[in-house]
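Chemist: Provide a 3D model corresponding to the input given below.
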Amino acid sequence: MASAADRMQQSVNFGKFAQATDLKKRLWFTIGALIIFRLLSYVPLPGVDPTALGLLAGKTSGGVLDFFNTFSGGSLKRMSLTALGVMPYITASIVVQLATSLSPQLGAIKKEGESGRKKLNQYTRYGTVLLTAIQGFVIAKGLETIGANNGVQAVVEPGTLFRVAAVVSLIGGTMFLMWLGEQITSRGIGNGVSLIIMAGIVANLPTTIVNLMESGRSGSINPAVILGVVAAVALLVLFICFMERAQRRILIQYPKRQTQRGMQADRSHLPLKLNTAGVIPPIFASSLLLLPLTISQFAGNRVAGESRWGDLIITLNQYLQHGSPVYMTLYGAGIIFFSFFYTAVVFNPEETADNLKRYGGFIPGIRPGKNTETYFDYVLTRITVLGAGYLTIICLVPELVMSSLGVSLALTGTSLLIVVNVTMDTVTQIQSHLLAHQYGDLIKKAKLKGGRLR
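Modeler: Okay, here's the model as predicted:
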């Protein structure tokens, strides 16, 4: 009987989904935009030989470039127009947000509301162009010499013309992805930039699964290890879902008011997520590490043996390789820092306390005003410590376990966290649109019935 009721409920949900035309348009727009992103990842830079580039990628595999390649959906390995992905945009966003906290002038612009937000977005775009130009120039010059050092001519005609064409193409690809992400956010479903990153990660999953199964078949990896990895990934997904839904609910009480049942006090709860910052800390931390590491890796190959600086850069790359103790330490420190920083940006205890005081709300046992602000800050700091610890464990421990077992997977703890978080946020938005559509139908029916009664 219960199964029949469940089937009936599912049919009702599918019926509501079929009637939500606006939601279907948004979903189709999002899918189409992601397909365009994947097609662009196969368009190579002008002047690059794809066949020679494939041979070069096999010789220079490993390290930070493979990690960067995971976030770009394989675009960096193919040196496509979108090789840099949206990482320059994310890095520019970090710089602008840090600047708004440190600079009084930018902080005043942020408080201007919608106009201030547009100005900061424009500064972020300028920063994206600058960072993409720097990274693109270093990658273009490094691509010319890396191929020569490995006996592969990946660039058809090295020189100034190729470098200019590569920089312009990479800037155009990154800016187009940034625009595409903004269009998905406004006209589609979910956060556009996050969906583009998730699409790049998911695109590597089939190859990872095939390689893992092939390793088990050939005997290079024990089948028991493969089963353990699959079980660990499933448990990790459940743990992430549980922690992302964890909340600290603060009781808010409002003054008593007269009702039909007498004097009653209104009560509500202010939910504070355990992980208020979401996937922003690992994305910010990885993008900040990838920016100098990508430049230093290409620059180190270009100037290797030419001077002491070349040897120094190569040594630095060896210490900061993805998975090394120094890299993991810096990555964990970056996650913790951005957890506290972004939580402070998202939730302002002083502003929240003032809003409560303005509308007559208070926390039982806590005086309105400064005491409420101190209480919010105290609770937020405690749950942020737990949230930062949870993010650090999710991002670092799986990679340490994988490296100790000798297993290399594209879906690391960081990637899994991004995929699960973005999926949950997207599903929540879809449910919100369905709920809004359902209430809209109820309001229309009520108006029709009211008109007939009159």
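
Chemist: only C-alpha atoms from now on, for both contacts and neighbour counts.
Modeler: Will do.

Chemist: residue 255 should be in a strand, yeah?
Modeler: Yes: counting by DSSP: H, G, I helix; E, B strand; the rest coil, residue 255 is part of a strand.

Chemist: pretty sure it contacts residue 266?
Modeler: Yes: with contact defined as Cα atoms under 8 Å, residue 255 counts as touching residue 266 (7.0 Å).

Chemist: what do the two both touch?
Modeler: Residues touching both residue 255 and residue 266 by Cα atoms under 8 Å, 6 or more residues apart in numbering: none at all.

Chemist: quick check, residue 267 in a helix?
Modeler: No: the assignment for residue 267 (three-state DSSP) gives strand, which keeps it out of a helix.

Chemist: got the contact list for it?
Modeler: Contact analysis of residue 267 by Cα under 8 Å, 6+ apart lists 251-254.

Chemist: over to residue 35?
Modeler: If you count contacts by Cα under 8 Å, 6+ apart, residue 35 has none.

Chemist: any idea how far residue 164 is from it?
Modeler: From residue 35 across to residue 164, the span is 28 Å (Cα to Cα, to the nearest Å).

Chemist: quick one on the thing from earlier: would TSV of the contacts of residue 267 with neighbour count be doable?
Modeler: Supplementary listing: the contacts of residue 267 in TSV, determined by neighbours: other Cα atoms under 10 Å:
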residue	neighbour count
251	13
252	15
253	17
254	18
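
Chemist: please give me the structure for this one as well, since I'd like to look at both together:
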Amino acid sequence: MKEFIQTLKNIWNLKELREKILYTLGMILVYRFASYISLPAINMAQVGSLLEQYQHNGGSKQGAGLLGLLSSFTGGAFSRASIMALGIMPYISASIIVQLMGMAVPYLQKLQKDGESGRNTLNQITRWLTIAVCLVQAPFYLGTITSVFIPYAQFQSAYYVEPTSFMFWFPSVVILVAGSLFAMWLGEKITDKGIGNGISILIMVGILAGFPGAFIQEVSTQTGKGGAGAIMILIEVLLWILVILLAVVLSVAVRKIPIQYVSRAHARGGGNRMSQGARQWIPLKVNAAGVMPIIFAQALMFVPGLLTKLDETNTFLAGFKNVFSWQYNMLFAILIVIFSFFYTAITIPVNQIADDLKRNGGLIPKVRPGKETSDYLDDILSKITLPGAIFLSIFAILPALVRGSIVQTDGFALFFGGTSLLIMVGVVLDTVQQINTYLLNHHYDGLMQSKLSRTPNK
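Modeler: Reported below is the predicted structural model:
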């Protein structure tokens, strides 16, 4: 505890790091404040009570889980009909599209290799594509809240303007697009002037915003009539901590491939001989794809739910609208395993790694440089990706496994694994690593300055 307090003091004493953290916190406050501003045409007070009625409606339980999942990524802005209802997710969708297109479009492939200028152009393309995604998602969102959650025919008091009119749709679409672009701008500013990855931090903040309410609701359910009591709350908290620790292990687990670098030294007579150099490692992550397979799979999982409109009497298809059903989670787990291999294959170029090793005089012991090294790395990567993908899929469907058997409420169950927990763990680890880097650089600079100050003048 004493070392932790000392670390906090070191962070505060380092001016640059302190300013970055305060700047990040300021941007987060702006984002959270904006998420409580409702669309001008909607009565915010009425929307809150109506959505609560909808979520507790016995005939709408299948859609409630899906609504809770969507709302969790925006910190509740989705369910509050906020100007930030779309959140940062359109930017994430645009980034995924650009990344996938980079595999097939030569122009994008060239930009990926052009260094800083290429990245800037790709960022600009992603921003324009974000606007296009928003223009598609905003009308769908407005259509959903006006036809399902707060239909005008039953709840006219929830609207200041009739939702079928041009004066409702045009300003609302413009405001939703602007809100998503504002969230994107906040994320980029955090990345540039703050600490950590701004986009990921905004997603994590949105997820964490719903945690206190979900936990309080779970406590109320367990300690109320028919609940298991306070001892069950303690068991849930201990289990949740264990799941977090396992998620951390999955995020940092690596397979180290030993690399031996050789150097050339001139022997007598002008010849060359090989001498051993430094031994290093290639760290291949067990979960190299991170949370991206879950995000890809999550994006596709909304498609089966839309198919229920073709046949609303089909109970099998209806299960895909419920994030806790066995149909939903079985398909979800299969897609995660598939996307884990797919994303790992496109993000870890084993051929390029093998070529770089050969060019720099590096080799894997007992493996020939070149194609044999590439095949060896590909074989190792395939072997460690399979268990990583399986564990990732288990984490993703864990909320459905604990819902009902251990956890009694939907909101708190979503924090037991799934996209929410893995995003939080990944963002926290990345942010802590950046803070540690600043601290190490600070101590290193101070050590060099003290040595220089003790060096006598010649």
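
Chemist: once they're superposed, tell me the TM-score.
Modeler: With the length set by TM-score structural alignment, normalised by the length of structure 1, the two chains reach a TM-score of 0.88; 434 aligned residues with a Cα RMSD of 2.7 Å.

Chemist: what's residue 207 of structure 2 aligned with over in structure 1?
Modeler: Using TM-score structural alignment, the equivalent of residue 207 of structure 2 in structure 1 is residue 201.

Chemist: count the residues that sit near that match.
Modeler: By other Cα atoms under 10 Å, the residues close to residue 201 of structure 1 number 23.

Chemist: make sure it is actually in contact with residue 73.
Modeler: Yes: Residue 201 of structure 1 sits in contact with residue 73 when judged by Cα under 8 Å, with a separation of 5.7 Å.

Chemist: distance check, the match of residue 207 of structure 2 against residue 82 of structure 1.
Modeler: When distance is defined by Cα to Cα, residue 201 of structure 1 is 14 Å away from residue 82 of structure 1.

Chemist: ok, residue 111 of structure 1 next?
Modeler: Here the criterion is Cα to Cα. By it, residue 111 of structure 1 lies 34 Å from residue 82 of structure 1.

Chemist: ok, those two, which is more surrounded?
Modeler: Neighbour comparison, residue 111 of structure 1 and residue 82: the larger count goes to residue 82, with 31 against 12 (by other Cα under 10 Å).

Chemist: need the three-state assignment for the equivalent of the more buried one over in structure 2.
Modeler: Aligned counterpart of residue 82 of structure 1 in structure 2: residue 84 (TM-score structural alignment). The local conformation at residue 84 of structure 2, judged by three-state DSSP, is coil.

Chemist: ditto for residue 445 of structure 1
Modeler: Strictly by three-state DSSP, residue 445 of structure 1 counts as helix.

Chemist: that one: neighbour count?
Modeler: Neighbouring residues of residue 445 of structure 1 were enumerated by other Cα under 10 Å; the total is 12.

Chemist: what do we get in structure 2 for it?
Modeler: Match for residue 445 of structure 1 (TM-score structural alignment): residue 450.

Chemist: how far away is its match from residue 456 of structure 2?
Modeler: 12 Å.

Chemist: okay, helices next: where are they in the stretch 301-450 of structure 1?
Modeler: Assigned by DSSP state H, counting those that start in this stretch, the helices in the stretch 301-450 of structure 1 fall at 308-319, 325-346, 349-358, 370-405, 413-453.

Chemist: let me have these in TSV, extended by distance to residue 194 of structure 1.
Modeler: TSV is the format used below for the helices of the stretch 301-450 of structure 1 (distance: least, Cα to Cα, whole Å):
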stretch	distance to residue 194 of structure 1
helix 308-319	28
helix 325-346	16
helix 349-358	27
helix 370-405	17
helix 413-453	7
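
Chemist: which one, of those, ends up nearest to residue 237 of structure 1?
Modeler: helix 413-453 (7.0 Å; Cα to Cα).
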